[in-house]
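**Q** need coordinates for the following:
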Amino acid sequence: MGEAIGNHVRGRSEGGAYDALEGQALADALQADARSIVDDRHMRVRFDAAHTNEPEGPAPGVVPGGAMPLEELRAQAAKVVTSKVLDSGLGYLKVDEFIVPEASGEVFAAALTVVREARALAIDLRSCRGGSDDAVAYLLSFLLDNPPQLVSTVVWRSGDVKKTMTRDVGTAAYGGTRPVFVLTSSRTFSGGEEFAYDVQAFKRGMIVGEVTGGGAHPTGAKFLGLGFIATVPMGRTVNPITGSNWETVGVQPDKVVAADDALATVETLVAKQVGGSNP
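**A** Prediction:
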């Protein structure tokens, strides 16, 4: 696949397709041409003038320049994870990004404590664009009994294997029996999709909303020189139950509705299944 992309891009270059382009416009053209050969939605090219002097080679993390300090990640986690109990009695947890458990663990525990007594729980991933697979497994720990359980395996191109497991989260656990609903949209991507896919595979909840974006491959960043950075898929995610993943096809909802209608749909379902408000 890499050779096919390279041949196509070289041919386009020799034909003058990029001669009038620079900066992000050139990055966009390279990305579009690469994806015309291999439709991997994690494959990206971007331009960042701050890195014009970086030598070519691996970048220290998907974010050029390396990972954020832990204190900043904790502050970010507090912004992207929120929870409350709705007037209907439904517990509501919104996750816009899965940040590494070292930064998000306490945030998830506090958020789940807020909804711990709710008879049913809706987890809103409609705006979630991805994040850490370890954080995905950590959140699943609140919903699955009998930790540790294998959640996923990443098989890297190098042949190395990474396994993610659930953990014992103690009294903060929501438990493995009460109804859980995961809200999705076409914007739900990567780690957000993994959480929905795993909930579905473990038969731990119902997915309500739209088919997700279809990106299952973990990545690494490469400096290309002159400020251009490529995000390159470097492995594949394997669910232990399905033996597969959601690459290109997305997560298929159990109940397909427009994303904007997903929460109201869940409230209606909960009213029918468990009735009323919390005591």
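**Q** only C-alpha atoms from now on, for both contacts and neighbour counts.
**A** Will do.
**Q** can you list the neighbours in contact with stretch 103-121?
**A** The set of residues external to stretch 103-121 that reach it, using Cα atoms under 8 Å, 6 or more residues apart in numbering, is 70-71, 73-74, 77-78, 81-85, 89-93, 98, 135, 138-139, 142, 169, 172-174, 178-181, 270, 274, 278.
**Q** same question for stretch 216-224.
**A** Contacts of stretch 216-224 (Cα under 8 Å, 6+ apart): 42, 54-64, 154, 190-191, 193-194, 229-237, 245-248.
**Q** make it 6 Å
**A** Contacts with stretch 216-224, where a contact means Cα atoms under 6 Å, 6 or more residues apart in numbering, come from 56-59, 62, 190, 229-236, 246-247.
**Q** show only the entries of those residues found in strands.
**A** Secondary structure defined by DSSP state E assigns 57-58, 229-233, 235-236 of the contacts of stretch 216-224 to strands.
**Q** rewinding a little: filter the contacts of stretch 103-121 down to the ones in strands?
**A** Members of those lying in strands (criterion: DSSP E): 81-85, 91-93, 180-181.
**Q** got a quick PyMOL command for the buried subset of those residues?
**A** Buried subset of these, written as a PyMOL selection, criterion 16 or more other Cα atoms under 10 Å:
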select buried, resi 81+82+83+84+85+91+92+93+180+181
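**Q** here's the other one to compare against:
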Amino acid sequence: MNLVQSLAAAAAAIVVAATAGSPAPAQTMSQAMAETRAALTPDAIRGAVEELASILQQRYVFPDAANQYAEHLRSRAQAGAYDGASDPQQLAAQLTGELNSIHRDAHLRVTLNGGSETGRRVLRAPPGDDAFGEAQWLADGVAYLRINIIPGDDASKARMGQILDQYAEANALVLDLRTCRGGTLGVMDVLLSRLYSQPRQLMTMDTRRGADGGLEDFYAGASTMHEVQSAPRNVRRWQHWAQPTSPVSSLADARVFVLTDETASACEHLSLALKETGRATLIGATTRGAGNYGGEEAFGNGVFQVFLPIGRSYIERTGQGWESVGVAPDRAVAPQEALNEALRELNVAPNAMTQALAQIRAPRDTVRVDGAASPTRRYGIGTAMQVGASSLEVMEIAPGFPAARSGLQAGDRIVSINGAPVSSLSADQFSAAMRASALTLDVLRGSERMTLRMSLDS
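**A** Got it, this is the predicted structure:
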């Protein structure tokens, strides 16, 4: 049994045990991990590293950097630098660190894939279960919307349209992107269609030719994307436009403020587009600086995966994007003061604010949509529900909430909730379970499985 076969078998054993609704036998877990580590032979490791080198060389967005990545990996592998690896997760982390020491890319990372899928999965469009947070009036004529992620699914696009149309008569719109971690163009285009009265070019997007992994079909079907035929030989170039609704939304005349902090990826695309066209004032902190788009590509029989950046977005006028440098706000203030600053700019008197403002000033992952509590509101767990997934990655834990007190950590993977495997839960069931007064989570942290209990009363 080679490396990828053994890792796949071990990962499958862990997943089966973790989703069975009861704690996995220690022998099963330890046996699976022993088989995994035993498969890390020098020859197997070198084969996996060579496959990664080929993927990067053929499809990474910048050919020169791609060649440097590949040369480094092959040289290190030939010298035996990875031969002593005994833990696949540590090997993935080592590869990520080395690649980013050569050419930093905020999206480029190697992780374990669990053997669940092979091939390319470019342009992730995550489901919108936790995409939108609070949506409410702050004061007379002032609407507020928090966006946590920008999905591409039809249900999320419809929901965004409903929210915006509900506040169509607003004189000012505050878009809170401080916790917005990325996504794709679908929901973004719905938002942009309400904010412009005339078609407007926003961003140019260059994809390395031959590496699009489905981008051609994705862009060809979007009225907001126009392909540029005069692109360089090794590049497919697209212009991203705002296409107004017909009739034009009254929000096209509203003042727009964007709050920034840990804003990343597609959310930076949105921020820079609004700033560059003069459509919004950015208030807060410089964003994360993740400007090269792409998606996961599995390798090694689906055991490892690399998030592979295959394209870059930038302002055509300057040729500059935001990779590594972020998007600077128009008004730099402490992120927790960004909303206050926007309200001062709008001359909103304190006694004119709604009681909902206190909710918005709660910990950053407090999430509501029109008054309905979301899973992250009470326990302080930031995760994106993916229906049918065997586990859910914990992306963020809010300090001071029950989840933090229970010992749950970012990077943990939740495999069951109140005894039910997450793979068996619908989005509604997931939301209901996470709003319950008591919560029991079975969690994987690396190779260790644990049960964590928390309560809203604790």
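**Q** can you show me the helices along the stretch 101-250 of structure 2?
**A** Using DSSP state H, counting those that start in this stretch, the helices of the stretch 101-250 of structure 2 run over residues 154-166, 185-195, 215-220.
**Q** relative to helix 185-195, how tilted is the first one?
**A** Angle of helix 154-166 of structure 2 versus helix 185-195, following axes from the mean of the first three to the mean of the last three Cα atoms, to 10 degrees, is 20 degrees.
**Q** so how far is helix 154-166 of structure 2 from its chain's centroid?
**A** Chain-centre distance of helix 154-166 of structure 2: 20 Å, with Cα atoms, centre = their mean, to the nearest Å.
**Q** still on that earlier bit, show the buried residues in the contacts of stretch 216-224 of structure 1.
**A** 59, 62, 190, 229-236, 246-247.
**Q** quick check, nearest of these to Arg46 of structure 1?
**A** Nearest to Arg46 of structure 1 among these, counting by Cα to Cα, is Ile229 at 5.4 Å.
**Q** what does the closest one align to in structure 2?
**A** Ile229 of structure 1 maps onto Gln305 in structure 2, with residues paired by TM-score structural alignment.
**Q** now do the same contact list for that match.
**A** Gln305 of structure 2 neighbours (Cα under 6 Å, 6+ apart): 110-113, 297-299.
**Q** go with 10 Å
**A** Going by Cα atoms under 10 Å, 6 or more residues apart in numbering, Gln305 of structure 2 touches 52, 92, 109-115, 117-121, 295-299.
**Q** tell me which of these fall in strands.
**A** Those of the contacts of Gln305 of structure 2 mapping onto strands are 109-112, 119-121, 295-299, per DSSP E.
**Q** redo those residues as TSV? Include distance to Ser431 of structure 2.
**A** Below are those laid out as TSV (distance: Cα to Cα, whole Å):
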residue	distance to Ser431 of structure 2
Arg109	30
Val110	30
Thr111	28
Leu112	27
Gly119	31
Arg120	30
Arg121	27
Gly295	27
Glu296	27
Glu297	30
Ala298	30
Phe299	33
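**Q** so which of those is the most crowded?
**A** Greatest neighbour count in these, by other Cα atoms under 10 Å, goes to Ala298: 27 neighbours.
**Q** quick check: the nearest residue to that residue once chain neighbours are set aside vs Leu112 of structure 2, distance?
**A** Of all residues not flanking Ala298 of structure 2 in the chain, Gln305 sits nearest, at 4.1 Å (Cα to Cα, 6 or more residues apart in numbering). According to Cα to Cα, to the nearest Å, Gln305 of structure 2 and Leu112 of structure 2 sit 6 Å apart.
**Q** give me the common contacts of these two.
**A** 92, 298-299.
**Q** count of neighbours near the residue nearest to Ile241 of structure 1 when sequence neighbours are not counted?
**A** Once flanking residues are discounted, Ile241 of structure 1 sits nearest to Ala201: 6.3 Å by Cα to Cα, 6+ apart. As a burial measure, Ala201 of structure 1 scores 15 neighbours (other Cα under 10 Å).
**Q** what's the answer for Asp198 of structure 1, then?
**A** Around Asp198 of structure 1 there are 23 other residues, counting by other Cα under 10 Å.
**Q** so what does it match up with in structure 2?
**A** By TM-score structural alignment, Asp198 of structure 1 lines up with Ala273 in structure 2.
**Q** where's the helix or strand where that match lies relative to the chain centroid, distance-wise?
**A** Here Ala273 of structure 2 sits within helix 266-276, counting by DSSP states H and E. In terms of Cα atoms, centre = their mean, the centre of helix 266-276 of structure 2 is found 16 Å from the chain centre.
**Q** what's it packed up against?
**A** Applying 3 or more Cα pairs under 10 Å, 6 or more residues apart in numbering; DSSP states H and E, one finds that helix 266-276 of structure 2 contacts helix 185-195, strand 200-208, strand 235-242, strand 255-260, strand 281-284, strand 304-314.
**Q** Asp160 of structure 1: which of the contacts of stretch 216-224 of structure 1 is nearest?
**A** Using Cα to Cα, the shortest approach to Asp160 of structure 1 within the contacts of stretch 216-224 of structure 1 belongs to Gly235, at 9.3 Å.
**Q** distance of that closest one from Glu14 of structure 1?
**A** 31 Å.
**Q** over to Leu140 of structure 1?
**A** Distance of Leu140 of structure 1 to Glu14 of structure 1, given as Cα to Cα: 50 Å.
**Q** quick one, which of those two is more surrounded?
**A** Set Leu140 of structure 1 next to Glu14 and count neighbours by other Cα under 10 Å: Leu140 wins out with 24 against 11.
**Q** show me what Gln68 of structure 2 lines up with in structure 1.
**A** By TM-score structural alignment, Gln68 of structure 2 lines up with Ala4 in structure 1.
**Q** name the SS class of that match, please.
**A** In three-state terms, and counting by DSSP: H, G, I helix; E, B strand; the rest coil, Ala4 of structure 1 is helix.
**Q** look up how far Ile5 of structure 1 lies from the nearest residue to it once chain neighbours are set aside.
**A** Spatially, and ignoring its direct neighbours in sequence, Ala4 of structure 1 is nearest to Ile37 (7.1 Å; Cα to Cα, 6+ apart). As judged by Cα to Cα, Ile37 of structure 1 and Ile5 of structure 1 stand 6 Å apart.
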